[in-house]
Structure formats: structure tokens, C-alpha cells
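Trainee: Below are the sequence and a predicted model; questions follow.
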Amino acid sequence: MSKGRIALVAALLAGLLPVLAPAPGRAEPLFDAQGYRMTQYRAPVPDTAPGARSIGIAEVQALAGQGALLLDVMGLRNYQLAPDGRFLTPEHRDSLPGAVWLPVVGWGRLEPWQQDYLDRNLARLTGGDKARQIVVFCKVDCWVSWNTLKRLHGAGYSRLYWFPGGADAWGDAGLPLQRVTPEPAAPGTRP
């Protein structure tokens, strides 16, 4: 490309930047029209989550003993998907013993593959039983778990529990944590 064309493209792009960039002082809204938290996921959370009962460590232990699904939804942003659906990431996660990690289901807006990932894994993990007890958590002050509970409640899951302290509270209480890996996406998934 000639120097003249490069200068022309640069000038055009510079003229578009004010249109493409957010206006000064206008941040993305915290919540979308459906009520999902869209940004600042690590911030103080309310005492309750949609359709769920908030619980502490003793109740998590009791529910785990009854066979409840322990669903860790701590977000994962630095990853690639292998052709077989495995998450390839330098990040690691220590979680509650027996927990299943679904790391891309709590964002405010899910891409179609992320929604499919959530739906497919929940159907498999619950055997299609929407009345199965599900304990959802991530870490302290984590809106990702709140968003996930809102999504599960909207999908008809009826026995939902929120452990807002998550793996942080569990570990702080001196309870053992276990290394988990993300449940794989469907083979061939392309984010």
C-alpha cells in the first residue's frame, strides 16, 4: 500500500474513532434490560439471588452429603478450546471437593456456544431433573454466580442454593479444596 493510501486510511480511522469509542463519562451499564450484571463482576453482592436460597458452609456440607450438584462458575477469560472441547488455559482453580466447574456461564451476556455449553452440561449433570438440588458458587463478591442463578431460575430449575462465599469462604474455614478442570465444551466448538 502506498504512503498516500496509508495516510488516507489512517485519517479515515481517526475520524471514526470518536464514533466507535464510548463517549467520555459514559460507562457500560451495570445491568442489562433483563437484569443481568454486565460489568464489574467482582463487587459486593446482594444477600439473595433470583430463585435461590442463600446458604453457608454447614448447609453446603449437608446438601453435598445429600447428593446436590456443586456447581462452580468462577469465570475463565484466558483460554482456548481444543478440537475435542477441552479448555486450554494457564489458569487453575481450586474448588470444593466434588464440584463441577463451568467457567463461561455466568457472564451477563452469553454467546450461543456458551448457552449451549450450560444447557448441555446441566442436562447431563442433573439427568434432566430440573428439581435436582444445585449449589452455585464462585468466590466472595462474585456476580458471576448471581447471574448463573438468575439464568438457571429462568430455565426452570427449582431447587437452587447460593453459596456467596464460594471457594474463598470454604478455604478460609480450613476446609480442603480440590483442583478442578473445566468441563469440556462440545467437540469442534469455536468461541
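Mentor: Looks like it arrived, so ask away.
Trainee: going forward, measure contacts between C-alpha atoms and count neighbours the same way
Mentor: Noted.
Trainee: Helices along the chain, start to end?
Mentor: Remark: helices assigned in the chain by DSSP state H are 3-20, 57-65, 112-126, 143-154, 166-172.
Trainee: which of those helices is buried the deepest?
Mentor: helix 143-154 (a mean of 24; mean count of other Cα atoms under 10 Å).
Trainee: contact partners of it?
Mentor: Residues outside helix 143-154 that contact it (Cα atoms under 8 Å, 6 or more residues apart in numbering) are 36-37, 41-43, 45, 49-52, 73-75, 105-108, 136-138, 160, 162, 164.
Trainee: try it against this one:
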Amino acid sequence: MTQVASQLEARPFSAEDKDWGVAPQDIIRKGSYHAPTPVTLPGAKVVATHALAQSLQGNSKPVLINVLTGSWVNALPGSVWLSGAGQGAGFDDPTQARMAKRLDELTGGDKTKPVVFYCLSSECWLSYNAALRAQRLGYANVGWYRGGVDSWKAAGLPVERIDRDQW
């Protein structure tokens, strides 16, 4: 991946920057997860493909979290799969409690460690919701890879299959 990532142009892939005019929100979206998303997520950094690929080459790599649902997923190499982490009813539901426990394990309790959430594409609310959850838990360096797996693949970057979620 290193050679390909270093050759990426700073350009969007697979509608990762498309603006559908959807307003950002600070509450969990319930249902209708496959729909256009906002271009921003207040308090989080929206990460483009080229920037994420470069950050994965450095020493302080972010924790990558795939939140798609299913019996298996295509994932960015080195990802953790937390199926359903972007679903739920709100910030006081069982998913939030599970997220708190798992993020604590993944970051070693360091709430300043970068975490980046992603799902399929810029038309997927699951990663937006999961990023909101992390912010609510006090994580300071939350990233949202809006383009997701579709943008990663469109850039010619490798994906790997994960057959078991890591909740």
C-alpha cells in the first residue's frame, strides 16, 4: 500500500466530497442509514482518501473502525470491525455502552488517540453515527472517513475481508 498511497493525488474518489445539501446533525440517525450524508461532522475531522492513506504510513496511525453490518465486510487493511456500532436509538442505549468499553480497549484508555470511523460510502450514516458516539464519549481526535470502502477501492487501494466482528 505504501507505494500506491504515496502516489495518490489529493483528489476525491467515488463522491467522497459530494454535497447533497444535507445539514449536519448532533443526534443519532435512526434508520434509513443508506442515504446522502452531510459534508461535515461538527467536532470531527472529515478525512479524504489521500490523507487517510498517508496517515496510515506514519508512526501514529489512527485506530480504523469499520461499522458496516453483515456477516462479513470488505475493510481497509488494519481495521477493526464493530458491526452495528452506528446503529441504535441514542447516546444512552446499549450500543453506546458497548462502544465505550471497546474504544477504551482499542485506545488503551487514551482519549486523545486518533480514531477514524468509516462504512461503505458517502451515502452511509453508520460511520457518522459512530463518530458522534465517540465524540460523546470524550474522544478528542475523531475522524470520519466519509468516502468509506467505495472511495478506498476507487483509489486503487487494497481491501481485506473480515469474517468476524470484533465486539
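Mentor: That came through, no problem. The shown structure was predicted, so the numbers you read here are calculated from the model rather than taken from an experiment.
Trainee: okay, the helices of structure 1 in TSV with distance to H92 of structure 1 next?
Mentor: As requested, the helices of structure 1 are exported to TSV (distance: least, Cα to Cα, whole Å):
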stretch	distance to H92 of structure 1
helix 3-20	35
helix 57-65	23
helix 112-126	20
helix 143-154	17
helix 166-172	13
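Trainee: mind checking which of those is nearest P184 of structure 1?
Mentor: Set against P184 of structure 1 and scored by Cα to Cα, those come closest in helix 112-126, at 8.4 Å.
Trainee: residues touching the equivalent of I65 of structure 2 over in structure 1, list them.
Mentor: Aligning on TM-score structural alignment places I65 of structure 2 opposite L71 in structure 1. Counting by Cα under 8 Å, 6+ apart, L71 of structure 1 touches 99-102, 134-137.
Trainee: and of the helices of structure 1, who's closest to E91 of structure 1?
Mentor: With Cα to Cα as the criterion, E91 of structure 1 lies closest to helix 166-172 of these, at 15.6 Å.
Trainee: equivalent range in structure 2 for the closest one?
Mentor: Against structure 2, helix 166-172 of structure 1 falls on residues 148-154 (TM-score structural alignment).
Trainee: can you check stretch 7-26 of structure 1 too?
Mentor: Under TM-score structural alignment, there's no match for stretch 7-26 of structure 1.
Trainee: chain center to that stretch: distance?
Mentor: Put simply, stretch 7-26 of structure 1 sits 32 Å off its chain's centre (Cα atoms, centre = their mean, to the nearest Å).
Trainee: what does stretch 44-54 of structure 1 give?
Mentor: The answer for stretch 44-54 of structure 1 is 15 Å, by Cα atoms, centre = their mean.
Trainee: And that stretch, what's buried?
Mentor: 49-52, 54 (16 or more other Cα atoms under 10 Å).
Trainee: Same question for stretch 62-79 of structure 2.
Mentor: Buried residues in stretch 62-79 of structure 2 (16+ other Cα under 10 Å): 62-69, 73-76, 79.
Trainee: Now intersect these with the strands, please.
Mentor: The members of these that map onto strands under DSSP state E are 63-66, 73-75.
Trainee: quick revisit: possible to save the buried residues of stretch 44-54 of structure 1 as TSV with distance to L122 of structure 1?
Mentor: Shown next, in TSV, are the buried residues of stretch 44-54 of structure 1 (distance: Cα to Cα, whole Å):
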residue	distance to L122 of structure 1
A49	19
P50	18
G51	17
A52	16
S54	20
